[in-house]
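Student: Give me a 3D structure for the following:
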Amino acid sequence: MGDKSWAGSVFRTTSGRVCGRRSVDGVIAVLGIPYAAAPFGPNRFRQPQPVVGWSASRDCTGFGPIAPQSAELPGSPVWRPGDEDILTANVWVQKQLGGGPLPVLFWIHGGAYTFGSSAQPDFDGTALARAGVVVVSCNYRVGFEGFGHVPGFPDNRGLLDQVAALRWVRENIAAFGGDPDNVTVAGHSAGAGSVACLMAMEQARGLFRRAITHSVPNAFFTVEVAAAIASRIAAEAGVAPTGDGLLSASPQELVTASDKVAGQCADDPVTAIQAYDPVVFQPVVDGDVLPVDPLCALAAGASRDVDLLVCHALEECWFLYEIGGVREVTSEPELVDFAKALRLPARLVPGYRALTPDAPVLDRYLALFGDATFGEYSSVLAEYHARAGGRAYLSRFARRRATPGGEARPWHTADIPFAFGNLDADGAAFLIGGIPDEQDRALSQRMLRAWADFAACGDPGWPSVTADATTVKVWAVPDDYLADDGTSDVRALWRGVPFDLLRR
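Tutor: This next block holds a predicted model:
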C-alpha cells in the first residue's frame, strides 16, 4: 500500500513521524499534522511556506489550533490570541490488512470564509473511513488573514493554504494507505466555493481527480470591492490600508475590526447585497491566484477532466434566517428592493408569488434568496461543467420531518451530518432538526455511500447531467427519488438569467 509504515498508530511523513489515536472500531485518527509553517511573523499575509521538520515522533492525537476568528461553535475549539500553528491537516483511516491503496476524500470546511475549522464534530471522518475512504481535512486562514486585501501581498491566501494542503496529500497520503492519484476534494458552503475556485486555479491543477460541492455560494469580490472593504477594516483598526499598516495590526485587532464592519453593513454596505447578507470576505477574482470566476472557468472547460458531484438544500436560507445571518424582509416593497439589490430580473418576484400565492412574503424572500445564492448557482455549475465535456452529477437535499418544535426543514448545512454519518455529533440536532430516527439513519447511510462510491470510481449511483438533460437525485425520507429539472417550475423561472458573479 505505497510507502506506508504502520507501527501501531505511527506514520512516516516527509516532515517526520506522526502518532495518531486508534478508536475501538479500528479507525485511526491522526490530527493536527502541520502541512505548512505558521503564517505569522515574517510569513504573515504571504503564501504558505514549508514547514520545518521534526526528528522525534510527533503526538498528533488532538486537533491543531484554529485560524483567527471570533466564532464559538458547538463542540469546537475557539481561537485564542497567540495560537499560530494553524495550518494543519487531519487524517482518518481504517487499518487495512492488504489490498491496494484507498481513495482519498479531502474536506474543506465552510463558514462564510470568516470562521469555522476542521475540528467541528460533524466533520469527523470516522464513518467515512469505515466505508473504505481515507479522509483528510485541514484548517486554513479565514477572515482577514486569509481573504482580506493587503496591498503588496497575494489575495486568496486561504485558497493558497488549501493548495498547500493538497500538495501535502500528494506527497504523504500513501504513507496512510491512500492513493495520491485518486483524490476527491469536497466542501460545503464556503468550502464548496473553495472547491469551485480550486477547479479554476492553475496552482491546483492535477492535485485532485474529483470534486464534491455542497451548497456552492454565488459569492466573489472584484479587487476593487475587496480593497474598499479592507480600507474600512483598516480604518476601524486605526491603521493605514497599506501593507505596512495592516501588518502593524494584530490578528485580534483585525478580527474585531472585521466584525464591526460586518455589523455596519445593514446600514452602510460596500455593495448592495451586504445590506441583506453582511459577509465581508469572499474569494477575490484577482486575475492571478483566481484568474476568473469559477462558473466561467467551468463553462470554458477548464476542469473537464475532473468529475463533479453537486448538492444543494431545498430551503437554504431558512438556516441563515434562523441564526440571524440575513436581514428580514416581510413586505412586497422590501422584496422588490431586495431583488434590485441582487440585480435579479424583475420577473422573478412575481414568478415566485405565482408559484406560491398563499406563502408569506418572508417565505418567498427566503426561497428567492436561497436559490439566487446557492440553489440555482449550484445547479448551473453542474450543467455548465457537463456542457463543457465534464462529467457532473446533481443532487438536492429535501428531507423533511415533523418534530415537536415544528417541521425540520431541508436547510443550509442540514445535509452534512447525513453525508458524514455524524447524526449524533455535538450540534447536529440543531442542524437536522432534532434527534435522528431510523429513516434518518437510513438516509445517512445512502448519502455516505454515494460519497464513498463517487470518491472511489466517480459514480455516485444515479444518471449524470448531460448537455440535454438535468437529472437530479433528491435525498428524502422515507425514500429518495429522481427528478427532471427540465420540468421544474422554479428552474424554468431562472432559465436564461445570467449570473453576474462579480456583483458583490
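
Student: contacts and neighbour counts: CA atoms only from here.
Tutor: Will do.

Student: Enumerate every residue touching the residue nearest to C197 when sequence neighbours are not counted.
Tutor: Once flanking residues are discounted, C197 sits nearest to P294: 5.5 Å by Cα to Cα, 6 or more residues apart in numbering. By Cα atoms under 8 Å, 6 or more residues apart in numbering, the contact list for P294 reads A196, C197, M199, A200.

Student: could you redo the last one with a cut-off of 6 Å?
Tutor: By Cα atoms under 6 Å, 6 or more residues apart in numbering, the contact set of P294 is A196, C197, A200.

Student: Ok, A204 next?
Tutor: By Cα under 6 Å, 6+ apart, A204 lies in contact with V163, L198.

Student: Tell me how far A388 lies from E438.
Tutor: Look at A388 and E438: by Cα to Cα, to the nearest Å, they are 40 Å apart.

Student: brain fart, Q264
Tutor: 45 Å.

Student: Would you do the same for the sequence below? I want to compare the two.
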Amino acid sequence: MPHAEPIEQDAPRFTTLAGEIIGWRDRGVIRATGIRYARAKRFCAPEDEPPATVPIHATEWSPALPQNTIPELDAALGVTPKEAAYCEGELHLSVTVPDSPATKPRPVMVWIHGGSYVFGAADLAVFDVRPLALEQDVIVVAVNYRLGLLGFLGGYADRPANLGLLDLISALRWINTNIAAMGGDPGNVTLFGHSAGGDAAAHLMIAEGTQGLFQRVIIQSAPLGISRGRAKMNARMGQKAAALNDEAPLDEVLRVQEQVVNAAQGFGLRSAMPFGTQYGHYPLPVEAEVDAAWRRAAPNFDVFIGYTAEETALFLVMSPNLMRLRGWPLMGEAATRAMVAATTHKVYKRDALRFARRHTRAGGNAYVYRLEWGKRRYPFGAAHTIELPLLLGEPGSWQYADLVKHVDEATLLEHGKRLRGLWAEFARSGQLLATGQVEPQILKWWKAN
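Tutor: Now for the predicted structure:
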C-alpha cells in the first residue's frame, strides 16, 4: 500500500466527538488511518480512548498486534515481512471514505480480518479496502484487535477471556459515536469478516454490549463447526499459559504461545484453531444457551453467510505431508479431494447452513452463498481465503500471492468488481434476490428457509 503523504494545509479534516481527525487523500478516497480507539493493558479489558484535546494525525497505517509469523500463510497471501510492525497496548482502526460529495449518509462496512485468531492485520496491503469504498460509495472501517494468547485465551489465573472480542466491541462503540461526522450512517453498519473474523462477527451478534452498534453481518468461511466443545482444550492451554508472568517480555509471550498451541493438540479438528471465543465468559453466554441467544438476536440482524467449495484445500497446500499424499499415483488426488470435501463440510458448510436456517426460522433475514471461483484449479482450487483477492486489494496487492499466481489482472479486476458489488448491495439494504449468481463459476446464493 502507498505511504501516507505529508500533512498539507488543505488536508481533509473531520470534526468528531473523538476530536479533530486529520486524514490524507489517496486516489479517489480519503484515508484516516491508524486512529487509536482504545488502550489495553496486557490481559486486561480495553479502555475506550478519551476525546483528544489536540488534532489526531491519522496518516500512518495501523500497526499490527503481536503475533508469530506463519510463513506458509504469508506465501499463500503474498504478505511480506516488512509489513510486520507490532504494537502492544494500543488498538487502532482505519477509515476509508470516498472523496466525492454524498447526498445522504453512506452505509458503513466494518472489516474484521481473519487468521485463526493468531494472524493478520487490518491494514495489510492485500486487505486494502480502497477499491470497495471507491467503487461502491461506502465507508469502510478496518479494525485491529488482540490475537492469540493476548486476545483469545482466558479463564485461568484470573485472566479474562474474549479480550479480542471486547476490543472489537470498543471499536464498534467508536464507530457508532464518530462515523456520522465522517459521512457515515451509524444506523446502517455491516460487519464483514473472514474465517476467524467471520466467527467473531457471528459471536458479536450475541455478545453483551453490542445492541444497536450494527445491523447486518456478512460471515465469510467462519469455522463454526469447531467453535463448540472447546472447554477441555482451553483448560489444558490455560495450564500451560498460567506460568507466564504478566510482565514477561513480548518475545517470551510469543514463545509461550507456541507451547500453548502444542498443548492444544489431540482435540481433533479443534486443535487446528486452538484460540477462539470462549462461551460462559463475558461477554458471551454459556455454551448451552448460545443457540437460544442467536434465536433471540435473529430479528435484529440481516445475515449473509457462506463458504467456499474447497475450503480446506488451503491447509492441504500448506502441509508438506498432505501434498506428498496428493502426489501419489492413481489415488493420491482422489483421496485428498475426498478429504477436502469431508472437512469442508464438517468445519464450514454444515454449520453455515444450520446458522442460516436457525436465523430465518427465528424471524431473521438470511442468505447463504457458495463461492466456486477457482474450483479445481491446482493447487488451491476454491480454497479458504480465495474470495479475498476479489473483495480486497488490487491486482498489484496480490502480485506475490501463491493463491492467485496464475490469475491475470484483468480477471481479478472484472470478477472482483462484481463480488464487491454484491457485498455492498447487501450492506446497503440487507436484501438480495431470493436466488442469484455472480456468473456460475464465481458465486451462487440463495435465501435461507
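
Student: Could you tell me the TM-score of the two chains?
Tutor: Scored against TM-score structural alignment, normalised by the length of the second structure, the superposed chains reach a TM-score of 0.85; 424 aligned residues with a Cα RMSD of 3.0 Å.

Student: that older thread, so which of the contacts of P294 of the first structure belong to strands?
Tutor: Within the contacts of P294 of the first structure, no residue falls in strands by DSSP state E.

Student: Top of those by number of neighbours, please.
Tutor: Within those, neighbour counts (other Cα atoms under 10 Å) peak at A196, which reaches 28 neighbours.

Student: To which residue of the second structure is it aligned?
Tutor: Residue pairing (TM-score structural alignment): A196 of the first structure is matched to A202 of the second structure.

Student: Ok, S55 of the first structure next?
Tutor: If you follow S55 of the first structure across to the second structure using TM-score structural alignment, you land on T53.

Student: in which helix or strand would I find its match?
Tutor: For T53 of the second structure, there is no helix or strand it lies in under DSSP states H and E.

Student: With adjacent residues omitted, what lies nearest to it?
Tutor: G19 (6.7 Å).

Student: Need the counterpart of the one you found in the first structure.
Tutor: With TM-score structural alignment as the criterion, the equivalent of G19 of the second structure in the first structure is G16.

Student: hang on, its match packs against V52?
Tutor: No: in this structure, G16 of the first structure is not within contact of V52 by Cα atoms under 6 Å, at 9.5 Å.

Student: How about P39 of the first structure, nearest residue that isn't a chain neighbour?
Tutor: In space, and not counting its chain neighbours, P39 of the first structure is closest to P48: 6.6 Å by Cα to Cα, 6+ apart.

Student: For Y140 of the first structure, give its distance to A119 of the first structure.
Tutor: Here the criterion is Cα to Cα. By it, Y140 of the first structure lies 12 Å from A119 of the first structure.

Student: Name the residue in the two with the higher neighbour count.
Tutor: Using other Cα under 10 Å as the criterion, Y140 of the first structure and A119 rank with Y140 on top: 31 against 23.

Student: Now for whatever residue of the second structure lines up with the more buried one: which residues touch it?
Tutor: Aligning on TM-score structural alignment places Y140 of the first structure opposite Y145 in the second structure. Shown in contact with Y145 of the second structure (Cα under 6 Å, 6+ apart): G164, D167.

Student: hang on, the earlier thing: would you mind telling me which of A388 and E438 of the first structure has the busier surroundings?
Tutor: Each of A388 of the first structure and E438 has its neighbours counted (other Cα under 10 Å); A388 has more, 18 against 9.

Student: Distance of that one relative to R210 of the first structure?
Tutor: In this view, A388 of the first structure and R210 of the first structure are 16 Å apart by Cα to Cα.

Student: for G245 of the first structure, same thing?
Tutor: Counting by Cα to Cα, the separation of G245 of the first structure from R210 of the first structure is 41 Å.

Student: Between the two, which is the more surrounded one?
Tutor: R210 (26 against 15).

Student: which residues touch the aligned residue in the second structure for that one?
Tutor: Counting by TM-score structural alignment, R210 of the first structure corresponds to R216 in the second structure. Each residue near R216 of the second structure by Cα under 6 Å, 6+ apart is listed here: T190, F301, D302, V303.

Student: quick one, what contacts the counterpart of the second one in the first structure?
Tutor: When the first structure is aligned by TM-score structural alignment, the residue opposite F301 of the second structure is V306. Counting by Cα under 6 Å, 6+ apart, V306 of the first structure makes contact with R209, R210.

Student: try 8 Å
Tutor: F208, R209, R210, A211, G390, R391.

Student: any idea how far the third one is from Y377 of the first structure?
Tutor: Here the criterion is Cα to Cα. By it, R210 of the first structure lies 19 Å from Y377 of the first structure.

Student: repeat for the fourth one
Tutor: As judged by Cα to Cα, A211 of the first structure and Y377 of the first structure stand 16 Å apart.

Student: more crowded one of the two?
Tutor: In terms of neighbours (other Cα under 10 Å), A211 is the more surrounded of A211 of the first structure and Y377; the figures are 26 against 22.

Student: distance of the match of R210 of the first structure from A84 of the second structure?
Tutor: 31 Å.

Student: Mind listing what's buried along the helix with the most length in the second structure?
Tutor: If you go by DSSP state H, the second structure has its longest helix at helix 409-429. Neighbour-count burial for helix 409-429 of the second structure, counted by 16 or more other Cα atoms under 10 Å, picks out 412-413, 415-424, 426-428.

Student: For the second structure, just list every one of the helices.
Tutor: So, for the second structure - with DSSP H - the helices run 71-77, 130-136, 148-151, 163-178, 196-204, 231-241, 250-263, 290-297, 313-317, 320-326, 332-344, 350-361, 388-391, 409-429.
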